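Undergrad: Just to be clear, the model below is a prediction. Sequence and coordinates:
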Amino acid sequence: MTSTFNDPELLASRYPKRKRVEVRYFSSDNGSDSDASTDSETECVPMNKRARTRTARSSKPLPKHKVFPFMSLPAELRNKIYEECLPDRTQNLTTEDRDNSAIWFCSKQKSYQRSVKQLISLEDQELDNMQWGRYYRPYRPTGRGRGQPNHEESEISDAEAAEKTPKRLGLNILAVCKAIYREAAPMLYSEHLVFADTGALMAFASHLSPMSARLLRHIEIRIWISTRSRKSMGFAAMAMLAAKGATNINRLHINCEIGRFWSYCWREKARQQKVPKRVARKVYRECYLWLEAVGMKKGDARAGSRCWS
């Protein structure tokens, strides 16, 4: 009996052993089996991820022989370069406004944020609609709203049209350095700036810095919004100019009507007032914050009233 149990060949024939793959129903933390000694014939060898070789960006400045010495150029040549980089004035104006060229702005909304955009060209029909406060109203076939200008087909090629198209408002050169900003910013903000309405002036003034606001010289407004929902837009625009410090304006031209006034009063005849007095009261009510800011800056309470035209 003892020899039978100790015989290995007999035990192997009675109790055959098969190599079975161990089944696991859970995955280990590191993604591989913790048991290093497996009985499987095929073992999974983990592949090492190849490390990505990223070329580090050199933080060294360019050598001096590759840097263009822009600031060493003569001042006249730098001013000529600034004129080429800054936007052109609005074109295609009426005959009476062609001599008085300016940069026109109108309101726009992008991503629920109000801003302004430059009007590259302005046709006679658009200017006529702007005079009557219909610039932003959509066109309707009933005849109401903004009239559509006539767009006649021309035989001008795309290349010629691109050459004749004025440059858009690009102010990237002002962000190069402070020295270029001090030289080029007065060339832009001292221009004759025309705003389609007080909403455009409000959006423009809200994006100004105090340094840029002090460079404004000539502002013109074509529509003084008087609707019920936006009646306070004119007051907000002038208050924003006062808050930004736009006190160096030489001329503020309100080239539109700011309301409808009558000299008589149907309630009491004693309260009848002349139209110029009513207009002056309306202007002061809308712009008194800016008038006071200009008076405090120049030390003269009537300094702001001399800028009106």
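TA: Perfect, I can see it now. Numbers count the residues shown, from 1 in each chain.
Undergrad: use CA for all of it now, contacts and neighbours both
TA: OK.
Undergrad: Show me where the chain has its strands.
TA: All strands of the chain, identified by DSSP state E, fall at 103-110, 113-119, 192-195, 218-221, 251-254.
Undergrad: Now render those strands as CSV, adding mean neighbour count.
TA: Putting the strands of the chain into CSV (neighbours: other Cα atoms under 10 Å) gives the following:
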stretch, mean neighbour count
strand 103-110, 18
strand 113-119, 17
strand 192-195, 22
strand 218-221, 20
strand 251-254, 17
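Undergrad: Throw those into TSV and include distance to L171, thanks.
TA: Listed next are the strands of the chain as TSV, based on distance: least, Cα to Cα, whole Å:
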stretch	distance to L171
strand 103-110	14
strand 113-119	12
strand 192-195	15
strand 218-221	19
strand 251-254	24
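Undergrad: ok, how many other residues are close to the nearest residue to T165 once chain neighbours are set aside?
TA: Closest residue to T165 apart from its sequence neighbours, by Cα to Cα, 6 or more residues apart in numbering: I120 at 8.0 Å. By other Cα atoms under 10 Å, the residues close to I120 number 19.
Undergrad: how much space between I120 and A102?
TA: I120 sits 11 Å away from A102, going by Cα to Cα, to the nearest Å.
Undergrad: cool, and L241?
TA: In terms of Cα to Cα, L241 sits 20 Å off from A102.
Undergrad: More neighbours: which of these two?
TA: L241 (24 against 20).
Undergrad: now that one: how far from W290?
TA: Separation of L241 from W290 (Cα to Cα) stands at 7 Å.
Undergrad: same check, this time on I180
TA: From I180 to W290 the distance is 30 Å (Cα to Cα).
Undergrad: neighbour-wise, which of these two wins?
TA: Using other Cα under 10 Å, the more surrounded residue of I180 and W290 is W290, with 23 against 16.
Undergrad: Quick check: the more buried one touching A242?
TA: Yes. W290 is in contact with A242 according to Cα atoms under 8 Å; the separation is 4.6 Å.
Undergrad: what sits against L169?
TA: By Cα atoms under 8 Å, 6 or more residues apart in numbering, the contact set of L169 is 86-88, 117-118.
Undergrad: Where do the helices of the stretch 201-309 of the chain begin and end?
TA: Along the stretch 201-309 of the chain, the stretches classed as helices by DSSP state H, counting those that start in this stretch are 210-213, 233-244, 275-298.
Undergrad: Comparison target, given below:
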Amino acid sequence: MTATKKVKDTELLTKVRKTTKTPIRKKEAKVNTRTKKSPNKTPFPFLKLPGEIRNSIYEYALVDPKYAIAIDGPGERLLLKRGDKHANGYSTTDAKNYTKGRPLKWALNYRLCPQFLRVCRQIHIEAAPMLYAGNHFLFLDTFAMNNFLARYQGMIHHIRRVSLFYIGSRNSISTTRSAFAKLIDAINLEALVLEIGFLRSLPRRSWYQNAFIAAENFYHVAHPWLWAIAGRKGGKSTALDLIFFPGTYPDETQETPSFARYPARSGLSWIPGWINDPDSERQFRTRLKRLMK
């Protein structure tokens, strides 16, 4: 083979290689595991459960039969939260620190789950009345009571049990009267418990010298509510039947003797001036009834 022929063969082979198309290999598509759809899961049909079962669940999640719900001022946007320190959950501030002004919002038992109301509109409509009707609300003062009733006007008629703990420095007579005026809308109210601190702190002269003066002071701030109840239910005694002192309400929860600075179940003997008067509650009611002429 001559050198010239070798050169020609090499040139021909080069041309063939240039004109020959290289087969294209198809790339396999990569499976993106991050975007892979999970199998469809059917949500639990809670709203298809019988009404009796749903109500039992609502009651367990929203009602505390043992401890009251303490209500203070509106210092934050949300008034509803769980207790975070005590086993019973009714307070994040103990009694000895109360006077330092540390706010208590809706301090709840660990068992309660008010977030349940946010699931959907139907659950809120069905369950919200249970939260207000089934719990005992302890208003730390009339300022908190006035603010709370103003904020939840649509639910006032469900409330059944209320305690008034104290009248503090931020409570004017007009605020206290306004709170009792709003309480008129609690048409299903069964008990208004006047705590020891409330009876001690009623505004006006010689506040707790005896039962008669305490009754006058209470009438001075609560007469709009007293007369409204008497007119609605047919008589002065019907309004007085809703008023209880600590330890006398049969369905009273356990928050008051635990929370109050004065042991509630020791009775009114803790109030100076009433110490030698075991019949003070009867005198209080008698004087209040006479004032409602």
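TA: Noted; the coordinates are in hand. Source: prediction; values computed, not measured.
Undergrad: JSON lines for the helices of the stretch 201-309 of structure 1, including distance to Q131 of structure 1?
TA: Output for the helices of the stretch 201-309 of structure 1, formatted as JSON lines (distance: least, Cα to Cα, whole Å):
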{"stretch": "helix 210-213", "distance to Q131 of structure 1": "27"}
{"stretch": "helix 233-244", "distance to Q131 of structure 1": "17"}
{"stretch": "helix 275-298", "distance to Q131 of structure 1": "19"}
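Undergrad: Please name whichever of those helices is nearest to M71 of structure 1.
TA: Between M71 of structure 1 and these, the tightest spacing by Cα to Cα is seen for helix 210-213, at 21.6 Å.
Undergrad: that older thread, for the helices of the stretch 201-309 of structure 1, which one ends up most surrounded?
TA: helix 233-244 (a mean of 21; mean count of other Cα atoms under 10 Å).
Undergrad: what's the counterpart of L291 of structure 1 in structure 2?
TA: Counting by TM-score structural alignment, L291 of structure 1 corresponds to L226 in structure 2.
Undergrad: can I assume that match is in contact with A239?
TA: Yes. Look at L226 of structure 2 against A239 with Cα under 8 Å: they come within range, at 5.7 Å.
Undergrad: if I pick the match of L291 of structure 1, what's in contact with it?
TA: Counted by Cα under 8 Å, 6+ apart, L226 of structure 2 has contacts 219, 236, 239-240.
Undergrad: could you redo the last one with a cut-off of 7 Å?
TA: Neighbour list for L226 of structure 2: A239 [criterion: Cα atoms under 7 Å, 6 or more residues apart in numbering].
Undergrad: Look up how far W106 of structure 2 lies from it.
TA: 27 Å.
Undergrad: same deal with T42 of structure 2?
TA: Here the criterion is Cα to Cα. By it, T42 of structure 2 lies 35 Å from W106 of structure 2.
Undergrad: Then R161 of structure 2?
TA: R161 of structure 2 sits 15 Å away from W106 of structure 2, going by Cα to Cα.
Undergrad: tell me how far stretch 163-175 of structure 2 is from the chain's mean position?
TA: Relative to the chain's own centre, stretch 163-175 of structure 2 is displaced by 20 Å; criterion: Cα atoms, centre = their mean, to the nearest Å.
Undergrad: I figured Y166 of structure 2 hits D141, correct?
TA: Yes. Because the distance of 4.7 Å satisfies Cα atoms under 7 Å, Y166 of structure 2 is recorded as touching D141.
Undergrad: Alignment lookup: A246 of structure 1 to structure 2.
TA: When structure 2 is aligned by TM-score structural alignment, A246 of structure 1 is paired with A186.
Undergrad: Next: A236 of structure 1.
TA: Checking TM-score structural alignment: A236 of structure 1 goes with S178.
Undergrad: In contact with that match: list those residues for me.
TA: Each residue near S178 of structure 2 by Cα under 7 Å, 6+ apart is listed here: N146.
Undergrad: Relative to L149 of structure 2, how far out is it?
TA: 10 Å.
Undergrad: Over to R232 of structure 2?
TA: Counting by Cα to Cα - R232 of structure 2 and L149 of structure 2 are separated by 20 Å.
Undergrad: got it, and Y58 of structure 2?
TA: Applying Cα to Cα, the value for Y58 of structure 2 to L149 of structure 2 is 23 Å.
Undergrad: Would you mind telling me which of the two has more residues around it?
TA: Taking neighbours as other Cα under 10 Å, Y58 of structure 2 and L149 compare with Y58 leading, 23 against 20.
Undergrad: Spatially nearest residue to that one, not counting backbone neighbours?
TA: Closest to Y58 of structure 2 by Cα to Cα, 6+ apart is A127, at 5.9 Å.
Undergrad: And the one you found, how close does it get to V119 of structure 2?
TA: As judged by Cα to Cα, A127 of structure 2 and V119 of structure 2 stand 11 Å apart.
Undergrad: Of these two, which one has the most company?
TA: A127 (21 against 9).
Undergrad: Tell me the residue in structure 1 aligned with the more buried one.
TA: Matched across to structure 1, A127 of structure 2 falls on A184, judged by TM-score structural alignment.
Undergrad: Brilliant, that's me finished.
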